[in-house]
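S.K.: Provided below are the primary sequence and the corresponding predicted coordinates.
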Amino acid sequence: MKITKVKTFLCNCFRTNWVFVKIETDSGIHGWGEATLEYKEPTVAAAIHDLEYYLIGSDPGNIEKFRHDCYRDAYWRGGPVLMSALAGVETALWDIKGKALGVPVYELFGGKVRDAVPIYVNGWFAPAKTPDEFAEKALEVRRNRFLGCKWDPFGKAWQEIGKRELNSAMECVRKVSEAVGDDVLLLIEGHGRFNIPTAVKIGQRLEEFDIYWFEEPLPPDDLNGMREVKERVRVPLAAGERLYNRYEYRQFFDLNCSDYIQPDISHAGGLTEMRFLGAEAEARHIGFCPHNPSGPVANAATLQLAACVPNFVILEMMMTDVPFRADICDEDLVMRDGKMVIPERPGIGIDLDEKELLRHPFVPTQLRHYRGDLTNIRPPDAVKYYRIEGN
């Protein structure tokens, strides 16, 4: 079997643009990957096509050779663009191998340790602005029996936050906590906003609540600062979605920066690199909780990891998505008792419709975090894209 063609698709999905890659072969088997890199989508698509030199005419089964050679030859190593391009292609190659062998990809990584993975939801709050509006939205999380909900209550703060704004954020946490009761975990998102004293102040205020974690309290390039915050607060920390491979994670692990790590399969080199990171986290008794706010292919691939990584703790997903998600792919996702059931189809378990992808072309979008409209991340017509059983 030889690779004959590499295709990329940029599909607007309101919050950003999904970046999908399709690898075709002379056997008729094809594979899908996702390399969604928010706000740099055309750049990462171009980087994927730069990799055609290593792909066209090669055996898609030689995944390790592809990963090694592309990373070695990049010269300017690592970074989000290269690692996202590698992630999309590498996932598509595993998809091909699984389909060729007639097994889910998790079988190629040693088989399952679980049949379903616990879920926390993001995006459930859109477009809430006030603590009362967040609390009202949180009732839907409880009704659907999701195990956790994550949100950023800090408005458009950067580095520091005013007394009034901080008190409002804590009131938001309080009201959501009261709305969901003891049934739902609370995960507080920092989006890498704060300096050390502000992150510590917020972390200490959060000690009042039984929160599951405080995520990315500092910008991702200050690992020593993360370690200092971890030493000065008594709430668990989570971080790592903006680290892109095992080399960048080495210092993160050595400094013991967080209690949970959150690499993203669309950015951290793909399934194999993620498996390495999970194994290193397991050796250090750190929970493995991949970042997963992107599209259907990234979700499908991350579910394959959830099946086979022993220290996989909990998975992020968006509670709703664009209504045409059901048109562009054939995913069949089932939620049962707050957990996502691991699909059993060969490969990563999903196929996409090229014609439908082309109906939603690229639209430039910008980061919302510091504009004051962060919570407008779901379209008004957003819908659930999974089935809930057993509630």
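M.R.: Looks like it arrived, so ask away.
S.K.: When you work out contacts or count neighbours from here on, use the C-alpha atoms and nothing else.
M.R.: Noted.
S.K.: where do the helices sit along this structure?
M.R.: With DSSP state H, the ranges of helices along the chain come out as 41-50, 52-55, 63-73, 80-101, 105-108, 131-143, 163-180, 196-206, 223-232, 246-255, 271-283, 296-308, 325-328, 354-358.
S.K.: and the second one, which residues are buried?
M.R.: For helix 52-55, the neighbour count (16 or more other CA atoms under 10 Å) marks 52, 55 as buried.
S.K.: this is the other structure I want to compare:
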Amino acid sequence: MISRRKMLHSGAGLLSLPLLSCESAFQAGVSDVRITEVELIPVRATYRTVWLVVRLHTNTGLSGIGEASDAFGYANTTVENADTMRAELAEYFPLIMNRSPLDIEHFRQQGRSRALTGLVSATAYSAIEQGLWDLAGQVLDVPTYQLFGGKVRDTLPVYANINRATSPRTPEGFAASAARAYNDGFRAMKAAPFDNFPVAGTATEITHHIERGVESTFAMREAVGPDVALMIDCHSFFSIPQAIAVAERLEPVNLTWYEEPVPPEFVDSTLSIKAGINQLMAGGEQLFGVAGFKQLIQRHAFDVIMPDVKHCGGLMELMQIAAIAADEDIMVAPHNPSGPVSTAASVQVCAGLANFNYLELQYGEVDWRINALMPAEIFVDGMIKVPNLPGFGIALNEGVIKEMSLPL
């Protein structure tokens, strides 16, 4: 058995910080903790939203969690999709089976080539990496952010993504959702009023859809006033001329950023749009790894980059992406229209980022979300507190999840 005193004097600088209680790991001995199982827990919150929670089990009873949602698109996740993710996790499991949860770099290096093969693989890889960091913090009895150098802030500003909570998807509907978020204390919010864009539609259909999206954006601004940060996600629906024309129409709204009017992989197209508009631009939500962001950052295609802890490779990769962005004076606002586990994982990284901007919250879908974790996920005045508990500082509230979630 290893004692706390022995650990404190073992030379590991990370452990010179105040330690909290994580008795099972210390009783077993840190070197004895081994990963024994990977579990996928699908949680259907609404008819279109499923949170895919990944849990790593150990021989000591400790478990670490991550999130693997949204690898199959944002419209829905089916039983078949969940089975596909479960199979993908099984492909990675031999890399961590019977290994210490502290062997994170081994997993990162050995699993990376598979993660590069597509979004599902990248998301499974990222979820396991999240779970390893949660476990690492628990095993060492420190919040995970301490393993990345500590925190520089106690609370994080959060913007409310009101898109999925908006019904009907009309100017009135978007205005009402924005007003609800405002009344709940949020002073930054985002929507995607151009969703369901008829890319192959007639000129009349396209014009009508653009008009409706523009009207909805102005309605949101009117509902919340001039001082709220308002972002618009275009979900890569536009051509270059359409993107520039829409941005010009939206200039009086004073957007905080204009997000992904074209796919971020099209760096030249993104730069053409950036040169033709006055708004700041943001994007990068499904890109993997430093390499996936490198051109965007080096060529300053975006003013704000949006790596997603579920897709970019996990916590360490998000830190590395943010570091190269900081060298170019580019801000980081992690993409996170997801469940509470992804939010908790993102908080651990954002707590220490020098160039952190905002963290995203999928706002207003289900009122029981805040109780899906223990402790509850709480936002006060549009801020989330950085926890001081070991690991991510959370556990699944399985009773609430079982009672409130819908059949997959």
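M.R.: Received, thanks. Predicted, not measured: the structure shown is a model, and the values here were computed from it.
S.K.: How close are the two chains, by TM-score?
M.R.: After superposition, the two chains reach a TM-score (TM-score structural alignment, normalised by the length of the first structure) of 0.86; 361 aligned residues with a CA RMSD of 2.1 Å.
S.K.: Which one of the helices of the first structure lies nearest to residue 337 of the first structure?
M.R.: Closest approach to residue 337 of the first structure among the helices of the first structure is made by helix 131-143 (11.5 Å; CA to CA).
S.K.: Can you report how many residues neighbour the closest residue to residue 376 of the second structure other than its chain neighbours?
M.R.: Distances taken as CA to CA, 6 or more residues apart in numbering place residue 370 nearest to residue 376 of the second structure, at 5.3 Å, with adjacent residues excluded. When neighbours are defined as other CA atoms under 10 Å, residue 370 of the second structure has 15 of them.
S.K.: For residue 370 of the second structure, give its distance to residue 396 of the second structure.
M.R.: Using CA to CA, to the nearest Å, we find residue 370 of the second structure at a distance of 11 Å from residue 396 of the second structure.
S.K.: Kindly report the same for residue 320 of the second structure.
M.R.: Applying CA to CA to residue 320 of the second structure and residue 396 of the second structure gives a distance of 28 Å.
S.K.: Show me which of the two is the more surrounded one.
M.R.: residue 396 (18 against 13).
S.K.: Pretty sure that one sits against residue 369.
M.R.: No: applying CA atoms under 8 Å, one finds residue 396 of the second structure not in contact with residue 369, separated by 11.1 Å.
S.K.: and the counterpart of residue 260 of the first structure in the second structure, how many residues sit next to it?
M.R.: Matched by TM-score structural alignment, residue 260 of the first structure corresponds to residue 304 in the second structure. Counted by other CA under 10 Å, the residues lying close to residue 304 of the second structure total 27.
S.K.: Equivalent analysis for residue 149 of the second structure, please.
M.R.: Residue 149 of the second structure has 13 nearby residues by other CA under 10 Å.
S.K.: To which residue of the first structure is it aligned?
M.R.: That one, residue 149 of the second structure, aligns with residue 110 by TM-score structural alignment.
S.K.: Just list the residues touching that match, thanks.
M.R.: residue 308 (CA atoms under 8 Å, 6 or more residues apart in numbering).
S.K.: show me what contacts residue 359 of the second structure?
M.R.: Counted by CA under 8 Å, 6+ apart, residue 359 of the second structure has contacts 156, 157, 158, 159, 333, 334, 335, 336, 346, 347, 350.
S.K.: What sits closest to the residue most central in space within the second structure if chain neighbours are left out?
M.R.: Nearest residue to the geometric centre of the second structure (CA atoms, centre = their mean): residue 336, 2.9 Å. Sequence neighbours aside, residue 360 is the residue nearest to residue 336 of the second structure in space, at 5.0 Å (criterion: CA to CA, 6+ apart).
S.K.: What residue in the first structure is paired with that neighbour?
M.R.: By TM-score structural alignment, residue 360 of the second structure lines up with residue 316.
S.K.: Quick check: that match vs residue 127 of the first structure, distance?
M.R.: Distance from residue 316 of the first structure to residue 127 of the first structure, by CA to CA: 19 Å.
S.K.: check contacts around the residue nearest to residue 336 of the second structure.
M.R.: Applying CA under 8 Å, 6+ apart to residue 360 of the second structure gives the contacts 158, 159, 160, 161, 333, 334, 335, 336, 337.
S.K.: before we move on, the earlier item: I figured the residue nearest to residue 376 of the second structure was touching residue 378, is that so?
M.R.: Yes: shown here, residue 370 of the second structure and residue 378 form a contact pair, counting by CA under 8 Å, at 6.4 Å.
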